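Student: After the sequence you'll find the predicted model.
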Amino acid sequence: MTDAPVEEVPRAHTLPPEVAARRDAALKLVRRFGDPVLKTKAMTISRFDDELREEIRRMGRLMDDALGVGLAAPQVGISHRVLVYRVVSGGPLGVLVNPEVEWSSREDEWMEEGCLSLPGVHVD
């Protein structure tokens, strides 16, 4: 955690009403900071079946409706090591199952960051 300033950004007011309503409904399904499921190590996936594919499809739809770019299964109350993301709006859905960090750079790149579990909070 850094000492970077935390900024509240009210973004929903610039959305068309139907998009804002869909986003608000989706965000009600996302677990918020402080929820115990977000603090618990998620279970490793061992079965790659239709149930997992459906879970991934639902997560992708929810992420899109919430106007997010990434969503982890624990954020929707599922203790699985699954993450969905979309790099470009309308682009293909990316999926990581049982991800592990194998390498990281010592170089820093500063960008704005947000999280669906902390709606309205954006930091650099």
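Tutor: All right, it came through fine. Numbers count the residues shown, from 1 in each chain.

Student: contacts, neighbours, all on C-alpha from now
Tutor: Will do.

Student: in stretch 71-86, what's buried?
Tutor: Buried residues in stretch 71-86, defined by neighbour count with 16 or more other CA atoms under 10 Å: 71-76, 79-86.

Student: Quick check: the farthest pair among these?
Tutor: Ser79 and Arg86 (21.1 Å; CA to CA).

Student: sorry, back to before: okay, the buried residues of stretch 71-86 in CSV with secondary structure and distance to Leu62 next?
Tutor: Converted to CSV, the buried residues of stretch 71-86 look like this (DSSP: H, G, I helix; E, B strand; the rest coil; distance: CA to CA, whole Å):
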residue, secondary structure, distance to Leu62
Leu71, strand, 9
Ala72, strand, 11
Ala73, helix, 11
Pro74, helix, 13
Gln75, helix, 11
Val76, helix, 9
Ser79, coil, 17
His80, strand, 16
Arg81, coil, 17
Val82, strand, 14
Leu83, strand, 12
Val84, strand, 10
Tyr85, strand, 11
Arg86, coil, 12
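
Student: What is the nearest of the residues you listed to Ala20?
Tutor: Nearest to Ala20 among those: Leu71, at 18.5 Å, using CA to CA.

Student: For that closest one, list the residues it contacts.
Tutor: Contacts of Leu71 were listed using CA atoms under 8 Å, 6 or more residues apart in numbering, and they are 59-60, 63, 83-85, 116.

Student: got another, please set it beside the one above:
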Amino acid sequence: MALRPIIRFPNPALGMSAEMVTRFDSSLRSLVDDLTDTMRAAPGIGITAPHIGVLQRVTVIELERQAGPRTFVNPQMIWCSEETERHSEGSVSMPGISEEVERPTSIRVRYQTISGETLEEEASGLMAVCLQHEIDQLDGIFWIRRLSRLKRERAVKRFEKLS
């Protein structure tokens, strides 16, 4: 387990789609361990492999430390509710910046475990927000692209001032 450097906005790698994981071996387990350590140190509640420069479809989400981290390999959203809600979002690649993003309130995802088992799960609330946010990142959609042009420009300017 090791901390890995986090790629910072506006690195072009944050706009690249991640590749499907096909090998469920010890290197995947090491990647998940590194992601967990890096996310906790950031600090954050979610991180993807692309955040550390690894273009693989892996995300780790930990909403509560005592519940432990959840790993989603090759996640894809297969259903979402028509009902939406706004929630404050940010990124470990753009620390110190957050904005409200509107997303479906409930979703269903299909993903694999680190051993390769395929599962489906419904999520709502913060877990639904995090899954959508991280799946976007795996698809090369950095979260600020979900903002209006004006809000996106303001967020970028605030981040540039912080950096």
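Tutor: Right, received. Where do you want to start? Every value quoted in this text rests on a predicted model; they were computed, and no experiment measured them.

Student: Now the TM-score, please.
Tutor: TM-score for the superposed chains, counting by TM-score structural alignment, normalised by the length of structure 1: 0.74, backed by 98 aligned residues with a CA RMSD of 1.4 Å.

Student: which one of the buried residues of stretch 71-86 of structure 1 is nearest Leu29 of structure 1?
Tutor: Checking the buried residues of stretch 71-86 of structure 1 against Leu29 of structure 1 by CA to CA gives Val76 as the nearest, at 6.3 Å.

Student: how near is the counterpart of that closest one in structure 2 to Val109 of structure 2?
Tutor: Applying TM-score structural alignment, one finds that Val76 of structure 1 aligns to Ile52 in structure 2. Distance, Ile52 of structure 2 to Val109 of structure 2, using CA to CA, to the nearest Å: 23 Å.

Student: now do Ser30 of structure 2
Tutor: For Ser30 of structure 2, the distance to Val109 of structure 2 - CA to CA - is 24 Å.

Student: More neighbours: which of the two?
Tutor: Val109 (21 against 13; other CA atoms under 10 Å).

Student: circling back to that earlier point, the match of Val76 of structure 1 contacts Ile6, doesn't it?
Tutor: Yes. With contact defined as CA atoms under 8 Å, Ile52 of structure 2 counts as touching Ile6 (4.7 Å).

Student: For Leu93 of structure 1, see how far away the residue nearest the centre of structure 1 is.
Tutor: Centroid check for structure 1 by CA atoms, centre = their mean gives Leu71 as the closest residue, at 2.3 Å. According to CA to CA, Leu71 of structure 1 stands 11 Å off from Leu93 of structure 1.

Student: do the same with Pro17 of structure 1
Tutor: Taking CA to CA, one finds Pro17 of structure 1 at 25 Å from Leu93 of structure 1.

Student: now Ala42 of structure 1
Tutor: 21 Å.

Student: Ser89 of structure 1 pairs with which position in structure 2?
Tutor: Ser89 of structure 1 maps onto Arg65 in structure 2, by TM-score structural alignment.

Student: Likewise for Gly120 of structure 1?
Tutor: In structure 2, Gly120 of structure 1 lands on Gly96 (TM-score structural alignment).

Student: Determine the number of other residues adjacent to that match.
Tutor: Neighbour count of Gly96 of structure 2, defined by other CA under 10 Å: 13.

Student: which SS class is the spatially closest residue to it that is not a sequence neighbour?
Tutor: Excluding the flanking residues, the one nearest Gly96 of structure 2 by CA to CA, 6 or more residues apart in numbering is Phe159, at 7.3 Å. Assigned state for Phe159 of structure 2: helix (three-state reduction, DSSP: H, G, I helix; E, B strand; the rest coil).
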